[in-house]
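# Got a predicted structure here, sequence first:
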Amino acid sequence: MELKKRIAKNTIIQIIGKGLSTLLGIASLAIMARYLGASGFGEYSTVITFVSFFAMSADLGLTLISAQIISNPNENQEKALSNLFSLRLFTALILLGLAPITVLFFPYDQVIKLGVLISTLIFLFPALNQILIALFQKKLEMEKVMLSEVISKTFLVIFIFIFAKINQGLTGMLWASVLSGIIGFIILWLYSQKSVKIKLEFDLIFWKKIIKRTWPLALTIILNLIYLKGDILILSLFKSNEEVGIYGASYRAIEVIGTIPYMFAGIMLPIFTANWLKGENKFLEKIIQKSFDFMIILALPLAVGTQFIATKIMMMIAGQDFGSGGPALQILIISTAMLFVSCIFSHIIIAINKQKKVIGLYAITAALSLVLYLFLIPRFSYIGAAMVTIFSNALILLGTYYYVKKFTSFQAKFVVLKKSILSSLGMALFMFLVPKSLYANNIFILLIILLAGLIYFSLLYMLKGISKEDIKTFMPKKI
């Protein structure tokens, strides 16, 4: 099977799987938000954000580098995966173990401190999953990952529903996530063992080699945490649980969408790496351009369309109490659109092993974002927090593009971008002309979204932003 069709197959599988996973994620958010209310969901958001600082610090860049390492033909795949898995387990246990100790020094209620203790398990199993996923990324067998994710999310919805029914409160919602995470890990582990016998290995020489290679990534991840997660943490220290909950629900809705670019970039990373190592720069530039165009095509209509329905979307998903999160969602979706594109560029930087070069970019972004959070959040609450995300993501987008252009000679062509903008404007005109009374009905809103998407892609096709060849690539007759 030729590379293009294999990529197409995996992309289709991931789109379908991610679509199902997104629906299940929305369902879990809907049940949880309605059950906990704005204040309770604020506590939940604080807990998850707090622990995520430790979980992401424990990553050490292994999530991004694992697929690259095992794609190297000179590496022993079984040994590499076993050591990567063991290293990830070791760092996760150490750093996640610090979370429930550190939270004792914060002025949070007891329920949040208990929640942090439980949530260390929420992050442990997905952390181990990331090493296993690298194997399936390399083999272009992401259907196994998607199956695991869909089953795990299905159980998450079931557990959340059950614990809400028997009124288990915040801790019940957290245990639901722990149990579903364990199920997802077991499925991936069993699949991986059919290909490679992964076991605990402690080759300290290999670990040292990996850490020497990943420390720039580890540092950039920690810096990323400040501008990506600092908003909710600072908000929780200055504002009420209700305000944290409203912003947290908007952020959670965005995070569901935000997995799309990482999913696609994860597929492309081994391909970027292989072509760079082979010196096939012209083909690499072509792949980068195609990836850039694909992200633009997806991101622009999301950013534009959400401006018309943000408040309704928040009320549909999380309930009437969260309607005031609409303005935050309108802002956050713009920063997420930027993330779609910058995600591709940041993965290319990893593929060409230039992580050290971008540390300064992430340090400056983190420092400026922290200052802006501390200045704007006390004055403008979650609207100020959301505005900072636009600034930080714009800075990362421009910076990562600059470095990709510098090191690969890639020069982005904006033909598809221009056509996507025109198509988005046509879609926006349709959504503007729709009678406001129709937006009051949830069924009509879903119909409007479908029609808006149809108009966007029809206009894009007529403007030759996408071609029959592109459609055939992602819808091959035989894959």
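In hand now; what should we look at?

# contacts, neighbours, all on C-alpha from now
Fine.

# Would you agree residue 267 is in contact with residue 141?
No: assessed by CA atoms under 8 Å, residue 267 is found out of contact with residue 141, at 9.9 Å.

# quick one: which of the two has more around it?
residue 267 (24 against 19; other CA atoms under 10 Å).

# Work out for me the element the most centrally placed residue in the chain sits within.
Residue closest to the average C-alpha location in the chain (CA atoms, centre = their mean): residue 259, at 3.2 Å. Assigning secondary structure by DSSP states H and E places residue 259 in helix 241-278.

# Can you give me the buried ones in that helix?
Buried residues in helix 241-278, counted by 16 or more other CA atoms under 10 Å: 241-258, 260-261, 263-276.

# quick one, the helix or strand residue 37 falls within and helix 241-278 angle?
Secondary structure from DSSP H and E places residue 37 in helix 3-57. Put simply, helix 3-57 runs at 130 degrees to helix 241-278, going by axes from the mean of the first three to the mean of the last three CA atoms, to 10 degrees.

# what about helix 3-57, distance to the chain center?
Chain-centre distance of helix 3-57: 8 Å, with CA atoms, centre = their mean, to the nearest Å.

# try this one next to it:
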Amino acid sequence: MVYYAGTHMSTTRKIAHNTAIQIGGKAISTLLGLAAIGMMTRYLGTEQFGWYVAAISFLQFIGIIIDFGLIPVTAQMMSEPAFDKKILFQNLLGFRFISAIIFLGIAPLLILLFPYPIEVKMAVAIMTISFLGIAMNQVFTGFYQYTLKMHIQALGEVLGRAVLVGGLWLLIAQRASFLSVMMLVTISTLVYTAYMWFASARFEKSQFRFDWPVYKAIFHKSWPIAISIIFNVIYLKGDIILLSLFRDLSEVGIYGAAYRVIDILTQTAMLLMGLMLPLLTYAWSRSNTALFKKRYQQSFDAMMMFGIPVTVGTAVLAKPIMSFVAGPDFASAAPALAILALAVGAVYFGGVYGHLAVAINKQKSTMWIYISGALLTLVGYLIFIPRFGMLGAAWMSVFSEVYAGVLLTLVVRRHLQSHLSLLTFSKICISAMVMGLLLTILPPWPVLLTVCIGAGVYAALLLITGAISKQTLRDVLARSE
């Protein structure tokens, strides 16, 4: 039986409390993730970290292909009345397990065709198991989004990251091999998956079910997203794959370190929209125009409130961030990080309309965007990566995200009856610009202090300008309505 948040709590507070828990968990897991990156880069060095980046990017390439958009699909289908929730959840688990086993099973064989060192090929074989866990996590994450129980996902992620950081400390102390580190990465992911799996038993029995009518419905929902994602993967991971073929793995390691920072920064975008998707779907599927407009505005404002300052702050502080996170050997990644920061803003913006397309069942209408964007970006990669290396890859990544974000906005807004108010957005932009100017004139203080000052100033400006209203704060913080 699925348990839902109490009806006495307003939806705004449910979202806010759930978001607060997730942000708290994400903050801890982000710090642990940054610590893990810092430990790995300093211990492995640019070349061996390049091995790791090449191996994990190869698996992510395959993993994204089999994604099928199951996080938003799970949240969406669980919000609709078509199927019994228990039967649907168990079929989603079975669907994900079968598809992951089939596609991930070929990864250790496919990597043999690439001109990588033997250590990279062995790392792929080891970490394939971890990507099976990541694939299963998608269904659990969608389930917890639907039930507004994302604190479970947040705790599981923190637990997995803690195992990774603690294990790295032990391995570094013992001067362990590169492949031992890869085994630890796999173990930490499986710990995360195991916690999510066992915790779900309190709400629904986590077992595989194979009902063909339900599978057909899942496939019907997911195939447009799957096609889009297959092309999406070309510009999401194609840069690192091609960079590893045209340049040495040390440059791949440097670029990969910058990209790992970007990956962490963009996770919040998916977290926020993942929370809003079931609410958007609920309002749209029941033709509640007023409620849908409210959720749409909330989604846009929340994404911009996080995305714009992250973009500005990362671009301004790129060099101290890379030196702090990865060590002085990776300071040369700063130009790439500053460029990729622009892509972060586009990810947050495009994330709103990408999830809206799912909520209003217009996935098919957006497929051409991902297909054309992938083809254009692939051409750009082939032109600019051989000539400009990681900087060419970074600029093409920015192009791909901006291209997708702009076109998604144009297409999705054609189907909406709601129009956004840009008043809060303008206040966010002003606050972020003032924060950015302050960061440029601050002395070269420790980066954590600088980030805290910037965040504090930005938060204060949001309150001063009224981007966050006192009424919203009262609703979020109140113990009762």
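That came in fine, so what should we check first? Values in this document were obtained by computation on a predicted structure and should not be read as measured data.

# Could I get the TM-score for this pair?
Remark: TM-score between the superposed chains equals 0.96 [TM-score structural alignment, normalised by the length of structure 1]; 473 aligned residues with a CA RMSD of 1.5 Å.

# related to what we said a few turns ago, looking at structure 2, name the residue matched to the residue nearest to the centre of structure 1.
Residue pairing (TM-score structural alignment): residue 259 of structure 1 is matched to residue 267 of structure 2.

# same thing with residue 54 of structure 1?
Using TM-score structural alignment to pair residues, one finds that residue 54 of structure 1 aligns to residue 62 in structure 2.

# count of neighbours near its match?
21.

# For structure 1, just list every one of the helices.
Assignment of helices within structure 1 using DSSP state H yields the ranges 3-57, 62-70, 77-102, 110-138, 142-165, 169-195, 204-238, 241-278, 281-318, 326-351, 359-408, 415-433, 442-462, 468-474.

# Spell out which residues are contacts of both of residue 267 and residue 141 of structure 1.
Common contacts of residue 267 of structure 1 and residue 141, defined by CA atoms under 8 Å, 6 or more residues apart in numbering, comprise residue 10.

# Of all the residues in stretch 209-229 of structure 1, which ones are buried?
By neighbour count on 16+ other CA under 10 Å, the buried set for stretch 209-229 of structure 1 is 210-211, 213-228.

# From residue 272 of structure 2, how far out is whatever residue of structure 2 lines up with residue 286 of structure 1?
Matched by TM-score structural alignment, residue 286 of structure 1 corresponds to residue 294 in structure 2. Using CA to CA, to the nearest Å, residue 294 of structure 2 is found at 15 Å from residue 272 of structure 2.

# Tell me, how many residues neighbour residue 82 of structure 2?
Neighbourhood size, residue 82 of structure 2 [other CA under 10 Å]: 11.

# same thing with residue 318 of structure 2?
Neighbour count for residue 318 of structure 2, taken as other CA under 10 Å: 23.

# nearest residue to the counterpart of it in structure 1 other than its sequence neighbours?
Using TM-score structural alignment, the partner of residue 318 of structure 2 in structure 1 is residue 310. Spatial nearest neighbour of residue 310 of structure 1, chain neighbours left out: residue 326 (4.7 Å); criterion: CA to CA, 6 or more residues apart in numbering.

# what sits against the one you found?
Listed by CA under 8 Å, 6+ apart, the contact partners of residue 326 of structure 1 are 250, 310-314.

# Quick one: map residue 425 of structure 2 onto structure 1.
Applying TM-score structural alignment, one finds that residue 425 of structure 2 aligns to residue 417 in structure 1.
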